[in-house]
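**Q** Sequence plus predicted model, see below.
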Amino acid sequence: MGTRIDARPAIEGEEFSRVALSPAATALLQVLWARHGPLMFHQSGGCCDGSSPMCFPEGDFKTGGSDVLLGVFELPLNDGAVDDGGAARLGQIDFWMSREQFEYWKHTHLTVDVVPGRGSGFSVEAPEGKRFLIRSRLIDWPA
């Protein structure tokens, strides 16, 4: 069912990915993109829905100086087709986290995955009967 997609690093000076999408997350994002258009993630800090990654239509969650852009995903088309620009992708999805939370999580690599069930009503996947969640591991720092 596909492979993991690593985000392009977005933190200045870093050359490694801090966040990835599981194949199941990629498939759900392709469905959500078709329904809602461009998307973004913001990693919840524990309010409302624990520490789930929240997915919004791009721009619906306002980010600012208190947020860190961890990475940018290139979401592929779900059928292998090529778009008008000659690329086999739908578009980019930014993954944000609050700066304060990043200070606690800066040593972890995050993988966005999907499980059955409903999270809060804020994230766009809620009506699908699925919810995004984070799987984490310590970063293997580049040599």
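**A** Great, that's in hand. Residues are numbered from 1 along each chain as shown.
**Q** alpha carbons only for contacts and neighbour counts from here, please
**A** Will do.
**Q** how close does T3 sit to S22?
**A** 7 Å (CA to CA, to the nearest Å).
**Q** go on, M97?
**A** For M97 relative to S22 (CA to CA), the value is 19 Å.
**Q** Between those two, tell me which one has more neighbours.
**A** Ranked by neighbour count (other CA atoms under 10 Å), M97 and S22 place M97 first, with 21 against 18.
**Q** got a list of contacts for the biggest helix by length in the chain?
**A** Looking across the chain with DSSP state H, the single longest helix is helix 23-36. With CA atoms under 8 Å, 6 or more residues apart in numbering as the test, helix 23-36 has contacts from 1-5, 39, 57, 75-78, 90, 112-114, 124-125, 132.
**Q** Tell me the buried residues in that helix?
**A** By 16 or more other CA atoms under 10 Å, the buried positions in helix 23-36 come out as P23, A24, A25, T26, A27, L28, L29, Q30, L32, W33.
**Q** Below is structure B, check it against A:
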Amino acid sequence: MTVEASVTIPGETLSRVALTDTAVELLEKLWLIHGPLMFHQSGGCCDGSSPMCYPAGEFITAEADVLLGVLDLSQGNPAAAGNDAPRLIEFWMSREQFEYWRHTHLTVDVVQGRGSGFSVEAPEGKRFLIRSRLMG
């Protein structure tokens, strides 16, 4: 089961971003440590090609970024429903990168290995990565 993001781009009807169950599990743990979270996917090499997870608001977004969707960690988790305020995570992408990936659906997953020192999952010995497929 995956958690699909809400649609945030005007004129679109399909979700562009999802979380695997493994990603939801890690994000729940990170939320308890860091509070509200956000993702930013930039372009480029090295860690720029991985989704970076930050405490919400720590990475400043602007006109050069596109909000691809908002993910609700309580979606599909009956134990979490109604217990707390919604745990919403915005997923942003640089506009330049979006031009390359505009025809893809992104699924955030987790693998073993050290992520970027700037992304909050790094100390957990895990890293987020993107699995993509063509939208259709």
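**A** Arrived safely. This structure is a prediction, so every number in the text was calculated from the model and none was measured.
**Q** Strands along the first structure, start to end?
**A** Taking DSSP state E, the strands of the first structure run over residues 5-6, 8-9, 19-21, 39-43, 53-57, 67-76, 89-98, 108-116, 130-138.
**Q** The last one vs the second structure, mean deviation?
**A** Yep, that's strand 130-138 of the first structure we're talking about. The superposed strand 130-138 of the first structure is, by mean CA distance after the TM-score superposition for the first structure, a mean 0.3 Å from where its aligned residues fall in the second structure.
**Q** Would you mark the buried spots in that strand?
**A** Those would be K130, R131, F132, L133, I134, for strand 130-138 of the first structure by 16+ other CA under 10 Å.
**Q** Can you tell me what the third one aligns to in the second structure?
**A** For F132 of the first structure, the aligned position in the second structure is occupied by F128, per TM-score structural alignment.
**Q** Excluding residues flanking it in the chain, which one is nearest its match?
**A** Excluding the flanking residues, the one nearest F128 of the second structure by CA to CA, 6 or more residues apart in numbering is V110, at 4.6 Å.
**Q** From L73 of the second structure, how far out is the corresponding residue of the second structure for S44 of the first structure?
**A** Using TM-score structural alignment, the partner of S44 of the first structure in the second structure is S42. Counting by CA to CA, the separation of S42 of the second structure from L73 of the second structure is 23 Å.
**Q** next one: L14 of the second structure
**A** Taking CA to CA, one finds L14 of the second structure at 19 Å from L73 of the second structure.
**Q** The two: which has the busier surroundings?
**A** L73 (24 against 15).
**Q** what does that one align to in the first structure?
**A** Using TM-score structural alignment, L73 of the second structure pairs with L75 in the first structure.
**Q** if I pick its match, what's in contact with it?
**A** Contacts of L75 of the first structure (CA under 8 Å, 6+ apart): T26, L29, Q30, R89, L90, G91, Q92, I93.
**Q** isn't P9 of the first structure right up against R18?
**A** Yes. Applying CA atoms under 8 Å, one finds P9 of the first structure in contact with R18, separated by 6.9 Å.
**Q** Mutual contacts of the two, please.
**A** L70, G71.
**Q** Check the burial of the residue lying closest to G35 of the second structure once chain neighbours are set aside by counting its neighbours.
**A** Closest residue in space to G35 of the second structure, ignoring its immediate chain neighbours: P55 at 6.7 Å, by CA to CA, 6+ apart. Other residues lying near P55 of the second structure total 18 when counted by other CA under 10 Å.
**Q** how far away is the aligned residue in the first structure for P55 of the second structure from S44 of the first structure?
**A** Using TM-score structural alignment, the partner of P55 of the second structure in the first structure is P57. Distance of P57 of the first structure to S44 of the first structure, computed by CA to CA: 15 Å.
**Q** I figured the match of F132 of the first structure was touching V108, is that so?
**A** Yes. With contact defined as CA under 8 Å, F128 of the second structure counts as touching V108 (6.5 Å).
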